[in-house]
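Trainee: Quick one: sequence and predicted model below, then my questions.
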Amino acid sequence: MTQQQRLNLVLELVSERGSVSITDISEQLGVSTATVRRDLNTLAEQRLVTRTHGGATSLGSGYELPLQYKIARQAEAKKAIARAVAELIEPGESVGLNGGTTTTEVARELGRSERLRKAEAPGVTIVTNALNIAYELSVREHVKIVVTGGVPRRQSYELVGPLVGATLSEFSLDTAVLGVDGLSAAFGATTVHEGEAEVSRRIGASSRRVIVAADATKIGRATFARICPLADIDVLVTDQPVAPEIAAEFATVGVQIVVAASA
């Protein structure tokens, strides 16, 4: 296990539990307590956790992990979801993408797609507020990239603010692919930051079809900021079958559920 992988896992434990001890981490990861101390010190120096005697605590209940530390979470599930989403995109479409680890995987699949590559240029037009997605796709000849204006958030590389809305108001998109932090019948699609929720809502409102790409850990939960009600979503692409009672609630408002096949 590399140090980056350990740091990912340590941050997940701290985020989920609020506080952890060196002994807990050592047992969970199967590494020495000396290694755990070094990792905790590294994370504390980066102001990602608060170091305590014998362990560490999170920075607060609303703390959001930076994007680079989320990559290990549900990695295979997100790749499977990305493949399924890419199959729903037709050559020549304009696609709005918000930021996040799942939509980053979707962007990579669109960038690798031979089906889109063989289409007349551009194979696909991507409109995004995510700087990392724009950077990765800028080398793909069959992808036309349009980046919104706005001010970047360090946590997620997403541009937020009124300039994003001003850009999106000028476009009519075929499909929005939205990553979320929660999806429930009661609250619809949600995320942890109100600025990102506003941008995602505008991307969806600018599109004729809205696809939510969310792994099973996001289904049935709600987070702080609402993106849109469930009725505004056309398709959910996820990695596991949805519980029957939740699936029934989604079907009532016309949400199609696509379960991605594993590799």
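Mentor: Nice, I can see it. Keep in mind that what you see is a predicted model, and the values were worked out from it rather than measured. Residues are numbered from 1 along each chain as shown.
Trainee: only C-alpha atoms for contact and neighbour calcs from this point on.
Mentor: Fine.
Trainee: Now the lengthiest helix in the chain: buried residues?
Mentor: As assigned by DSSP state H, the longest helix anywhere in the chain is helix 3-17. Neighbour-count burial for helix 3-17, counted by 16 or more other C-alpha atoms under 10 Å, picks out 6, 7, 8, 9, 10, 11, 12, 13, 14, 15.
Trainee: Could you do stretch 172-184 as well?
Mentor: Those would be 173, 174, 175, 176, 177, 178, 179, 180, 181, 182, 183, 184, for stretch 172-184 by 16+ other C-alpha under 10 Å.
Trainee: now swap in stretch 133-142 and tell me
Mentor: Neighbour-count burial for stretch 133-142 flags 133, 134, 137, 140, 142 (criterion: 16+ other C-alpha under 10 Å).
Trainee: can you check stretch 242-252 too?
Mentor: So for stretch 242-252, counting by 16+ other C-alpha under 10 Å, buried means 242, 250.
Trainee: Got another one to weigh against that:
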Amino acid sequence: MSDSDRHRVIRELLKERPFASVRDLQKVLGVSAATVRRDIEKLHETGLARKVYGGISAAEGYAAGYASARPYNENRDIAVDAKQAIARVAENLVADGDSIIVHAGSTCYYLGIRLARRNLRIYTNSMPLASYLGEHGTCQLTVAGGELHREPGIIHSLQSSSPGFFASKFFLGTQGISNEGILESHPLLVKVIRDLSECADEIVVLADSRKFSLRPRHVVLPLPRISTLVTDEGISDKNAQMIESAGIRLMIARRAGDEA
């Protein structure tokens, strides 16, 4: 397969999904990781796609139209290295004895795993995380009451707006980020996040850099409501400036092998 053929396949793949990892592309193209990385560099240089941490993302102009949320089981296998690096950095924001809220979502799940045996009070509405903490954790665990909403993958009671749990920090992911704020496509997530945001002193967003390319239709929280954002090295200078200009503490997660 020629260079141009591989580039065409990658561009077609990015019409179906907003992000593809190096490993994804190796499987699709049947080439080495080094060849994939050269293809990513070329597409990035020509503006046909965007190089991000661990792979490639659709160019911002195209990805802005991508609005539908992926199922949890599918999303958890995307950008895993970036999410785990973000969780590792976010863990350092938690002190022993803290009471925290950890929202549903794959990046928050990786954070919860790291906190499982810490001296903490954790509230979560994530069934996968609650199950893991119940079996493997020693932290004090409070699980949201109500029904399981498989899409968007949270436990929530439609009759209650407040969990009655107050935290020092609320950790959450997001489907997209823009200068308007953090974005979601599912109305229930909008309501749940807004309710939980009233129960914490600080809001910490965990989002890999591809989220800056996505534009779901609902603004959940404006940027000034966010205290800290943890992302990966794929964030562009433009987006980093947008975050810092909003008064948000920006933390960049690097792979373990890249840390000094």
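Mentor: Yes, it's here. Note that the structure is a prediction, hence the values are computed from the model and not measured.
Trainee: any chance you could map the helices in structure 2?
Mentor: Counting by DSSP H, the helices of structure 2 are 3-16, 22-29, 33-45, 60-63, 72-75, 80-91, 106-115, 127-136, 187-197, 237-245.
Trainee: what does residue 145 of structure 1 align to in structure 2?
Mentor: Residue pairing (TM-score structural alignment): residue 145 of structure 1 is matched to residue 141 of structure 2.
Trainee: can you put the buried residues of stretch 133-142 of structure 1 in JSON lines and add distance to residue 19 of structure 1?
Mentor: Output for these, formatted as JSON lines (distance: C-alpha to C-alpha, whole Å):
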{"residue": "133", "distance to residue 19 of structure 1": "33"}
{"residue": "134", "distance to residue 19 of structure 1": "36"}
{"residue": "137", "distance to residue 19 of structure 1": "38"}
{"residue": "140", "distance to residue 19 of structure 1": "43"}
{"residue": "142", "distance to residue 19 of structure 1": "47"}
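Trainee: of those residues, closest to residue 93 of structure 1?
Mentor: residue 142 (11.7 Å; C-alpha to C-alpha).
Trainee: quick revisit: just give me the neighbour total for the match of residue 145 of structure 1.
Mentor: Applying other C-alpha atoms under 10 Å, we find 17 residues neighbouring residue 141 of structure 2.
Trainee: most centrally placed residue in structure 2?
Mentor: residue 207 (3.4 Å; C-alpha atoms, centre = their mean).
Trainee: Leaving out chain neighbours, which residue sits closest to residue 37 of structure 2?
Mentor: residue 22 (7.1 Å; C-alpha to C-alpha, 6 or more residues apart in numbering).
Trainee: got it, and residue 141 of structure 2?
Mentor: Residue 141 of structure 2 sits nearest to residue 122 (C-alpha to C-alpha, 6+ apart), 5.1 Å away.
Trainee: Next: residue 90 of structure 1.
Mentor: residue 116 (7.5 Å).
Trainee: contacting residues around that neighbour?
Mentor: The neighbours of residue 116 of structure 1, taking C-alpha atoms under 8 Å, 6 or more residues apart in numbering as the test, are 90, 91, 92, 110, 123, 124, 142.
Trainee: Same check on residue 104 of structure 1?
Mentor: 132, 133.
Trainee: Can you tell me what it aligns to in structure 2?
Mentor: Under TM-score structural alignment, residue 104 of structure 1 pairs with residue 109 in structure 2.
Trainee: can you tell me how far its match sits from residue 126 of structure 2?
Mentor: Noted for residue 109 of structure 2: a distance of 8 Å to residue 126 of structure 2, by C-alpha to C-alpha, to the nearest Å.
Trainee: who are the neighbours in contact with the closest residue to residue 55 of structure 2 other than its chain neighbours?
Mentor: Nearest residue to residue 55 of structure 2, sequence neighbours excluded (C-alpha to C-alpha, 6+ apart): residue 21, at 4.0 Å. Applying C-alpha under 8 Å, 6+ apart to residue 21 of structure 2 gives the contacts 54, 55, 56, 78, 79.
Trainee: Over to residue 262 of structure 1?
Mentor: 77, 80, 239.
Trainee: same thing but 10 Å
Mentor: Contact analysis of residue 262 of structure 1 by C-alpha atoms under 10 Å, 6 or more residues apart in numbering lists 76, 77, 78, 79, 80, 81, 83, 84, 239, 240.
Trainee: Over to residue 111 of structure 2?
Mentor: Neighbour list for residue 111 of structure 2: 83-91, 102, 129, 171, 206 [criterion: C-alpha under 10 Å, 6+ apart].
Trainee: my guess is residue 219 of structure 1 meets residue 179, correct?
Mentor: No. Taking contacts as C-alpha atoms under 10 Å, residue 219 of structure 1 lies outside contact range of residue 179: 12.0 Å.
Trainee: Next, show the common contact partners of these two.
Mentor: With C-alpha under 10 Å, 6+ apart as the test, residue 219 of structure 1 and residue 179 both reach residue 189.
Trainee: could the buried residues of stretch 172-184 of structure 1 go into JSON lines alongside distance to residue 235 of structure 1?
Mentor: What follows is these, written out as JSON lines (distance: C-alpha to C-alpha, whole Å):
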{"residue": "173", "distance to residue 235 of structure 1": "16"}
{"residue": "174", "distance to residue 235 of structure 1": "14"}
{"residue": "175", "distance to residue 235 of structure 1": "11"}
{"residue": "176", "distance to residue 235 of structure 1": "10"}
{"residue": "177", "distance to residue 235 of structure 1": "9"}
{"residue": "178", "distance to residue 235 of structure 1": "10"}
{"residue": "179", "distance to residue 235 of structure 1": "12"}
{"residue": "180", "distance to residue 235 of structure 1": "13"}
{"residue": "181", "distance to residue 235 of structure 1": "16"}
{"residue": "182", "distance to residue 235 of structure 1": "15"}
{"residue": "183", "distance to residue 235 of structure 1": "12"}
{"residue": "184", "distance to residue 235 of structure 1": "14"}
